[in-house]
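Novice: Build me a model from this:
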Amino acid sequence: MGKVYLVGAGPGTVDLLTLRAARLLARADVVFHDALVDDEVLALAPQARKVAVGKRCGRLSTAQQFINRQLVDAAQRHACVVRLKGGDPMLFGRAQEEIAALSGAGIEVEVVPGISAAFGASAALGQSLTRRGVSRSVAFLTPAVGQGEQPHAWADAARGADTVVLYMASRQAQAIADGLVAAGLPASRPAVLVENASRPDQRVLPTTVAGLPAAAGELGDGPALILVGEVYAELVQDACRVALQDRGLRAAAA
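Specialist: Prediction:
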């Protein structure tokens, strides 16, 4: 019986992998990887059979029960099985379902942490999620619900935190803005969308809660986070200043 490693691939770029993750990839027999794992990361496992089992919002995705069965079957045939997940396996990665399935089959599991997208985005912004006197609490939330699940009060949790990070939310920007305002957050609260955090094609779109739908309309196809809080006030102010300057230059040129 082999062993399965649930490995965090980090926010994207290959050199943000942990040393343990890189070493496991180098000796893996098979790698089951998310859709968003970069090719450079997969290249660290040249000898492994690679199986894409990714999930993308609004697209055809691999059923979780099928992934669970694949992991169990692979561990019965191979010594080292890596389940490679974007970010950190233990945050919105459905790791607990895979741990339960593997443990129930008598298969040993080890979790290898990774850098979550929230931390990759914060590093890209050069802005801490917390700041003395401004933010003493952070909430990691997702409005997403699985098939057959009941909606949950994510906006109430957002109201109680100084800084909010919303995963799997950028495609629902209008609903997110409406939900935050309905929960009591001011429409003028600073917000930032970060797409492809840590990657060469990273994009940063500062805005406000009210401006989230318009900003989300500028996003491409990459994974994006929504970050909300007064810690981003300076970023939003700087972006508004630059926009006004550009508008003035265009008006003068006309």
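
Novice: Only C-alpha atoms from now on, for both contacts and neighbour counts.
Specialist: Will do.

Novice: got a list of contacts for the helix or strand that contains residue 68?
Specialist: Here residue 68, judged by DSSP states H and E, is contained in helix 64-75. For helix 64-75, contacts defined as C-alpha atoms under 8 Å, 6 or more residues apart in numbering pick out 1-4, 30, 53, 81, 83, 97-98, 101-102, 105, 107.

Novice: Also this sequence, please, to line up against the first:
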Amino acid sequence: MPTPPDTGKVLLVGAGPGAADLMTVRALRAVQGAQALLYDALVPDEILALAPAGCLRIQTGKRAGKASMKQETINRLMLRLALRGRTVVRLKGGDPSVFGRSGEERAFLEAHGVAVEVIPGVTAASAAAAQFGFPLTHRGEARRVAFATARVQDGAVVEEGWAALADAQTTVALYMARDAAAAVAGRLIGAGRAPDTPAVAVENAGRADARLIGASLADLPAALAAAAPEGPVVLVIGEAVAQARAAGAGQPLRASA
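Specialist: Take a look at the predicted model:
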């Protein structure tokens, strides 16, 4: 069936880690021009307030451990709104292409004749590194960065692929791993990563209330459990992470070589 000529479009927009001033100018303009805004639960009110007064706002959930709208429902909702001629902004925390299901959503919408644009955003690992003073790559210590998730679709911890993250010159940024730190540390150490590898957990990266929890890889699960974070957490593991320091502090966790 042909697509109606007055069909709207969908913009898959990265809101960044949560602070409005870390959004790109293009993302800001997209939100300001939205006629329908489908947003994830972690997008803060200060960003939602940037949408125009007459914009339809729908929370889609997508928060670890909480009830959320099914992906199929989100896809159908975006399609229905676009077919009504609306400019739809699908607002996601971080970057849409980093565990944001942008590929699934784009494929679904384009298969139904809807134009899609992806607008990138600052991802949590980049925000954490900038805020707490450590690099993701560092000459002589970290030649590459691996963005990974600790979980699979049913919520279980991934069983395979840890060997690829065991290289000492790889900085590993793990998403959706807050409640799986012990399993993650065990799998990485079992795959050959040194137990004393510097590691941090950053809660609410990029926001004013961000918190740094630092330890060795072996000790990170206990440190994280003691800190009991409630917000979103990214784990970053690797030699370059030793340069991390609490916001405003002068001394890193461990001096870099």
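
Novice: Please enumerate the strands of the second structure.
Specialist: 9-14, 36-40, 56-61, 87-92, 115-119, 144-149, 170-175, 198-203, 211-216, 233-237 (DSSP state E).

Novice: Stretch 20-39 of the second structure spans what distance, first to last residue?
Specialist: In terms of C-alpha to C-alpha, to the nearest Å, the two terminal residues of stretch 20-39 of the second structure are separated by 14 Å.

Novice: Compute the distance between the aligned partner of residue 205 of the first structure in the second structure and residue 228 of the second structure, please.
Specialist: Aligned by TM-score structural alignment, residue 205 of the first structure pairs with residue 213 of the second structure. Distance of residue 213 of the second structure to residue 228 of the second structure, given as C-alpha to C-alpha: 10 Å.

Novice: One more: residue 124 of the second structure?
Specialist: Using C-alpha to C-alpha, residue 124 of the second structure is found at 19 Å from residue 228 of the second structure.

Novice: These two: which is more packed in?
Specialist: Counted by other C-alpha atoms under 10 Å, residue 124 of the second structure and residue 228 do not tie: residue 124 has more neighbours, with 28 against 11.

Novice: so what's the residue mapped onto that one from the first structure up against?
Specialist: In the first structure, residue 124 of the second structure lines up with residue 117, judged by TM-score structural alignment. Contact partners of residue 117 of the first structure, counting by C-alpha under 8 Å, 6+ apart, are 10, 11, 87, 88, 197, 225.

Novice: Turn those residues into TSV, including distance to residue 154 of the first structure.
Specialist: Shown next, in TSV, are the contacts of residue 117 of the first structure (distance: C-alpha to C-alpha, whole Å):
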residue	distance to residue 154 of the first structure
10	24
11	23
87	21
88	21
197	23
225	15
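
Novice: contacting residues for residue 239 of the first structure?
Specialist: Residue 239 of the first structure touches residue 206, counting by C-alpha under 8 Å, 6+ apart.

Novice: re earlier: could you provide the strands of the second structure in TSV, with additional columns for mean neighbour count and distance to residue 187 of the second structure?
Specialist: Shown next, in TSV, are these (neighbours: other C-alpha atoms under 10 Å; distance: least, C-alpha to C-alpha, whole Å):
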stretch	mean neighbour count	distance to residue 187 of the second structure
strand 9-14	26	31
strand 36-40	22	30
strand 56-61	16	30
strand 87-92	27	29
strand 115-119	16	34
strand 144-149	16	13
strand 170-175	24	13
strand 198-203	26	15
strand 211-216	21	15
strand 233-237	26	13
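
Novice: which residues does the equivalent of residue 178 of the first structure over in the second structure contact?
Specialist: Residue pairing (TM-score structural alignment): residue 178 of the first structure is matched to residue 186 of the second structure. By C-alpha under 8 Å, 6+ apart, residue 186 of the second structure lies in contact with residue 218.

Novice: Mind doing that once more with 10 Å?
Specialist: Contact analysis of residue 186 of the second structure by C-alpha atoms under 10 Å, 6 or more residues apart in numbering lists 192, 193, 195, 217, 218, 221.

Novice: contacting residues for residue 187 of the first structure?
Specialist: Counted by C-alpha under 10 Å, 6+ apart, residue 187 of the first structure has contacts 177, 178, 180, 181, 208, 209, 210, 211, 212.

Novice: Mind checking which of these are in helices?
Specialist: Per DSSP state H, helices hold the following members of the contacts of residue 187 of the first structure: 177, 178, 180, 181, 212.

Novice: from the residues you listed, which single one is nearest residue 126 of the first structure?
Specialist: Nearest to residue 126 of the first structure out of these is residue 212 (C-alpha to C-alpha; 20.7 Å).

Novice: Neighbours of that closest one, how many?
Specialist: If you count neighbours by other C-alpha under 10 Å, residue 212 of the first structure ends up with 26.

Novice: From residue 157 of the first structure, how far off is the aligned partner of residue 16 of the second structure in the first structure?
Specialist: Counting by TM-score structural alignment, residue 16 of the second structure lines up with residue 10 in the first structure. Noted for residue 10 of the first structure: a distance of 25 Å to residue 157 of the first structure, by C-alpha to C-alpha.
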